[in-house]
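1. This is a predicted model, with the sequence first.
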Amino acid sequence: MKKTMKRTMKRTLLLALALSGLTAPSSGLIREYHHVQLRKSWSDAQSYCREAFTDLAAVEDQSDSDRLLSVLRGPGAQAWIGLHDNKTGWRWALGEEDFLDDYTNWSPGQPNHKNYNQSCLTMTSSGQWLDRECRITLPAICYYDKGPAQFILVEAQMTWHEARAYCRSRYTDLASVRSRSENTRISSLVTVYTWVGLHRTTWAYWSDRTPNTFSNWNQGQPNIRGTAVDSCAAVGTGTGLWWDVDCRAENTFVCQKVYSRQRQTFRLRLRSKADLKDPAVQQQILDQLHQKLEQHGLDDFKLRWMRTLHREQEEEEEGTVCFYRGGHLLWVGSFNRTFEALVGHLGE
C-alpha cells in the first residue's frame, strides 16, 4: 500500500511540475536612484556618488528614465546625471583603436569642437588636422593592406560614415596616420579638406562606463560648443529631459545604487493528495524544482524545505521552500495541498 502511494505521489508531482511555467529571465542591472540635495560640480558629484553609492546615475531605457523622474524633487531646477561628452575619446576607424597621441598634427586651436558634433577628422593639403562635422561631404583617403600597403584617394563626395563604409567595402579602411612619414604621404594626395580615419562618438559612455544607447534630450539639446566648456548632462527635475550644461556649474545630482543581479519569476502550480509532511514527498518536490531551475540556466544554488502553518487556517499545513545562492537567501516559496506560488528570484 505504501509503495503504491509513493508511485502515485511520484506521478502526481511529475505531472504538476511538467505543467508549471517558468518565465524567461529579464537581463540588466537593477538601478536604485537617489536625488542628493547638495550642490556640486559634475566631477565632485561623481566622486560623492562613487563614495556613498555606486556612481552617478545612468539611464539605459525609458523605464529607467521614468523611475529617475519619480525621485526628482524641486521642479524647475537641474540635477547632474552620469553622462558627459568625452572630447578626448578619439579612435581610429581601422581596428577601432584608441588614439594615443603618439603622433598628432592638429592645426593651431584644433580640435575646437565648434559645433558639438564636430567629431571626425579632416586633413588639409599642408597635412594639418581639423575636426569637422561628420555629416558634411568630402573626398576621403582609404588604406589598402594587400601587397605593398598604400593610401588611395577617393574623390567622390561622401560623409565620414559613408567614406568609412566605402573604404571597408573596396579596400581595408579609412586611413590611419601614426607617423610623420605617413602624414606626408597622405597629404601629398590631398588638395582640399579630406576625410581620414580619426573620429569620436559624442556622449558615448555613462560615468559607470555603460555605453550610451538611450537619449532623452530636451529640444535643441545638446548645444554647448567650443573647447572652453566641458559638457555634462543634467536632468530637468520637473520634466526628466536632459540639458547640456557646463560641467563646472554646481547642481544637485542623482546617484545610483546598482545591484548586479538578474530578476527571474517562477509560477508553479501543484495539485496533489500526497502528505507534505512526508520527508519523501518534500525531497521529491525539491529534486524536481532543482531539475527545472537547472534546465532554465540557473546553477550554484541550494533549495531547502521548511514547514510553516497558515495563521488563519492553522489546521492546513503548508510547506516552504527557501532558495539559497552564494550563501544568501534569495526567495521563499510556499506550498500547500493545492497552491499557486509566485516568487521572485534575484540571481547574482
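-> Thanks, I have the structure now.
2. hey, let's count contacts and neighbours off CA atoms from now on
-> Noted.
3. can you pull out the strands in the stretch 151-300 of the chain?
-> Along the stretch 151-300 of the chain, counting by DSSP state E, counting those that start in this stretch, strands occupy 173-174, 194-199, 231-236, 242-246, 251-259, 262-271.
4. for the longest one, packing partners?
-> Packing partners of strand 262-271 (3 or more Cα pairs under 8 Å, 6 or more residues apart in numbering; DSSP states H and E): helix 2-19, strand 21-22, strand 338-347.
5. Include mean neighbour count and distance to Ser65 when you put these into JSON lines, please.
-> Converted to JSON lines, the helices and strands packed on strand 262-271 look like this (neighbours: other Cα atoms under 10 Å; distance: least, Cα to Cα, whole Å):
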{"stretch": "helix 2-19", "mean neighbour count": "14", "distance to Ser65": "37"}
{"stretch": "strand 21-22", "mean neighbour count": "14", "distance to Ser65": "28"}
{"stretch": "strand 338-347", "mean neighbour count": "16", "distance to Ser65": "22"}
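6. what residues are up against the residue lying closest to Thr191 once chain neighbours are set aside?
-> Using Cα to Cα, 6 or more residues apart in numbering and skipping the chain neighbours, the partner closest in space to Thr191 is Ser125 (5.0 Å). By Cα atoms under 8 Å, 6 or more residues apart in numbering, Ser125 lies in contact with Ser187, Ser188, Leu189, Val190, Thr191, Val192, Tyr193.
7. Isn't Met123 up against Thr191?
-> No - in this structure Met123 lies outside contact range of Thr191 using Cα atoms under 8 Å: 9.4 Å.
8. And here is the other one:
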Amino acid sequence: MDGKAVRRLVIVGLCILHSCCYQVTIIVREAKTWTEAQSYCRENHNDLLTINNVEESTMLGDSLRNSDKEFWLGLYGNFYNFVWSMVQEGFDEEGQAEYSNWQRSQPNLDKGTINCVNIATTGEWSDTDCWLELPFVCYNDSSANRYLFVDQTMNWTNAQTHCRKHHTDLASVRNESENNEIGSIIQSYSWIGYHRVSWMWSDGQARHVHSFNNWGTAQPARVRGYCATTKNGKWTERPCSDKYFFICNETMKKHVRIKVVLTKSDSSKNLEEIQDAILRQFNEIMKKNQISEQVRLKWIEQPDGTIYQKTEEQEWTEKQDFDCVPPALP
C-alpha cells in the first residue's frame, strides 16, 4: 500500500476519536445512606461520583445551583489510611511498610483532610496537625548516614519538600532497629514521612497531600464514620448512616464505524496481508496523541469473512471499528 494512503487513512480515522468517550453524572433523588447509595451506583452505573479538579466541581455546582438539597459524593473518611511519603520500588521488604510504633492511645486525631506523624526521642509515634512546625528527619539513599536530623522547624509539607530537594525524602521506618536509630539522633518531637490521607474516593482513585479539595468552612471536622455530601459545590462531612440524595457517575461508550476509501497503487500487494501493519500505524498515531488508553481499534469483517471490498471504481474500501472503553479501576 502507498505510504501516503496509510497516512491519509490514519488522519481520517482519528479525526473524531477525541469525542468518543465521555463521563456523565446521574442524580438520584432517592434518600439512602452512603453505603446504600454506593451499592446502587455500582449495580446500576459505575460508582458514586468522584471530583478531581476545579472544572469538574464547577460543572457539578452549576447543575445543582437551583437545588437546596445535599447529595452524597463518593468521598468517605478512612481513619487508618496511613501511608509513607517515600514510595520507592524495592525499598520495603514484605511486611515492612506496615511497621509502626504508636504511643499508647495513638493515633487519635479524628479531623482534617490529612494528619501527619511525629516521632519522640523515645521512638514512639503520635499524629498531629500537619501545619504544626517541627524539626524533621530526612532519608538519603546515597549517604552512609541514611537518616539526617534537620534542626529547623517547618510544617510537614515544607519538610517533605526540603527532604526531596536536598536528599531523598522524609524518613521511612521499616523496623525497630531503624526506629531506634532515628530516636537516637533527634532532639525533640520531629516529623517522619508517615501521614494519613483521611479521605478517599469510592472508585479507588488515589488521593494524596496535594489532591483537589472543596470543603466548606471549618470542614471536615471529623473523619471516622463520616462521608461527604455536596451542596452548591461545597463539601460537608456527614455521618455515613444519614440519608441523602446522591450522585452516580457513568462512562458513556460511543461505538464509531468509519468507512475509508483507499487507492491501491501496487497491485501486487494483498491488503488483507498487511492489515496488522495498518492497525499498528493507527495505534502509534493514537499513542503520540495520548489517546491510546481510551480507544480500542479492530477491523470489521464482512459477511464473507473479508475486510476489504472492491468498489465499481476499482478502489479498495475498508471499515475501521473504534470502540471506546472506560479505564479499568484500580
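-> Arrived safely. Please read all numbers here as calculations on a predicted model, not as lab measurements.
9. picking up where we left off before, can you flag the buried ones in the contacts of Ser125 of the first structure?
-> Ser187, Leu189, Val190, Tyr193 (16 or more other Cα atoms under 10 Å).
10. List the contacts of the last one.
-> Right, the one you point to is Tyr193 of the first structure. Tyr193 of the first structure neighbours (Cα under 8 Å, 6+ apart): Thr122, Met123, Thr124, Ser125, Leu138, Pro139.
11. ranges for the helices of the first structure?
-> Here the first structure has its helices, by DSSP state H, at 2-19, 42-52, 62-71, 160-170, 180-187, 279-295.
12. what's the neighbour count on Gln302 of the second structure?
-> If you count neighbours by other Cα atoms under 10 Å, Gln302 of the second structure ends up with 12.
13. and it, how far is that from Val261 of the second structure?
-> The gap separating Gln302 of the second structure from Val261 of the second structure is 15 Å, by Cα to Cα, to the nearest Å.
14. try His18 of the second structure
-> With distances taken as Cα to Cα, His18 of the second structure is found 22 Å from Val261 of the second structure.
15. just Ile119 of the second structure next, same as before
-> Plainly put, Ile119 of the second structure is 69 Å away from Val261 of the second structure if you go by Cα to Cα.
16. The two: which is more packed in?
-> More neighbours surround Ile119 than the other of Ile119 of the second structure and Val261, with 25 against 19 (other Cα under 10 Å).
17. which residue in the first structure lines up with the more buried one?
-> When the first structure is aligned by TM-score structural alignment, Ile119 of the second structure is paired with Met123.
18. Which residue, other than its chain neighbours, is closest to that match?
-> Trp129 (4.8 Å).
19. my read: the one you found touches Cys120, true?
-> No - with contacts counted by Cα under 8 Å, Trp129 of the first structure stays clear of Cys120, the gap being 10.1 Å.
20. So for stretch 234-245 of the second structure, what gets flagged as buried?
-> Result for stretch 234-245 of the second structure [16+ other Cα under 10 Å]: buried residues Lys234, Trp235, Thr236, Glu237, Arg238, Pro239, Cys240, Lys243, Tyr244, Phe245.
21. measure Arg164 of the second structure to Cys324 of the second structure for me?
-> Going from Arg164 of the second structure to Cys324 of the second structure by Cα to Cα gives 39 Å.
22. before we move on, back to that, could the buried residues of stretch 234-245 of the second structure be laid out in JSON lines, adding distance to Trp102 of the second structure?
-> Below are these laid out as JSON lines (distance: Cα to Cα, whole Å):
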{"residue": "Lys234", "distance to Trp102 of the second structure": "34"}
{"residue": "Trp235", "distance to Trp102 of the second structure": "31"}
{"residue": "Thr236", "distance to Trp102 of the second structure": "30"}
{"residue": "Glu237", "distance to Trp102 of the second structure": "27"}
{"residue": "Arg238", "distance to Trp102 of the second structure": "28"}
{"residue": "Pro239", "distance to Trp102 of the second structure": "27"}
{"residue": "Cys240", "distance to Trp102 of the second structure": "28"}
{"residue": "Lys243", "distance to Trp102 of the second structure": "35"}
{"residue": "Tyr244", "distance to Trp102 of the second structure": "37"}
{"residue": "Phe245", "distance to Trp102 of the second structure": "39"}
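23. How much space separates whatever residue of the first structure lines up with Cys130 of the second structure from Glu32 of the first structure?
-> Under the alignment (TM-score structural alignment), Cys130 of the second structure pairs with Cys134 of the first structure. As judged by Cα to Cα, Cys134 of the first structure and Glu32 of the first structure stand 37 Å apart.
24. of those two, who's got more company?
-> Cys134 (21 against 17).
25. My guess is the more buried one contacts Arg164. True?
-> No - counting by Cα under 8 Å, Cys134 of the first structure does not reach Arg164; the two are 11.0 Å apart.
26. Now list whatever residues contact both of those two.
-> Between them, Cys134 of the first structure and Arg164 share no contacting residue under Cα under 8 Å, 6+ apart.
27. For Asp151 of the second structure, which non-adjacent residue is closest in space?
-> The spatially closest residue to Asp151 of the second structure, leaving aside those adjacent along the chain, is Pro135, at 5.1 Å (Cα to Cα, 6+ apart).
28. Report the contact partners of that neighbour.
-> Pro135 of the second structure neighbours (Cα under 8 Å, 6+ apart): Phe149, Val150, Asp151, Gln152, Thr153, Met154, Ser188, Tyr189, Ser190, Trp191.
29. what's the answer for Ile27 of the second structure, then?
-> Ile27 of the second structure makes contact with Phe245, Phe246, Ile247, Cys248, according to Cα under 8 Å, 6+ apart.
30. Pull out the buried members of these.
-> Buried subset of the contacts of Ile27 of the second structure (neighbour count, 16+ other Cα under 10 Å): Phe245, Phe246, Ile247, Cys248.
31. out of the strands of the stretch 151-300 of the first structure, nearest to Ala58 of the first structure?
-> strand 251-259 (7.5 Å; Cα to Cα).
32. Compute the inter-axis angle for that closest one and strand 338-347.
-> Angle, strand 251-259 of the first structure to strand 338-347, by axes from the mean of the first three to the mean of the last three Cα atoms, to 10 degrees: 120 degrees.
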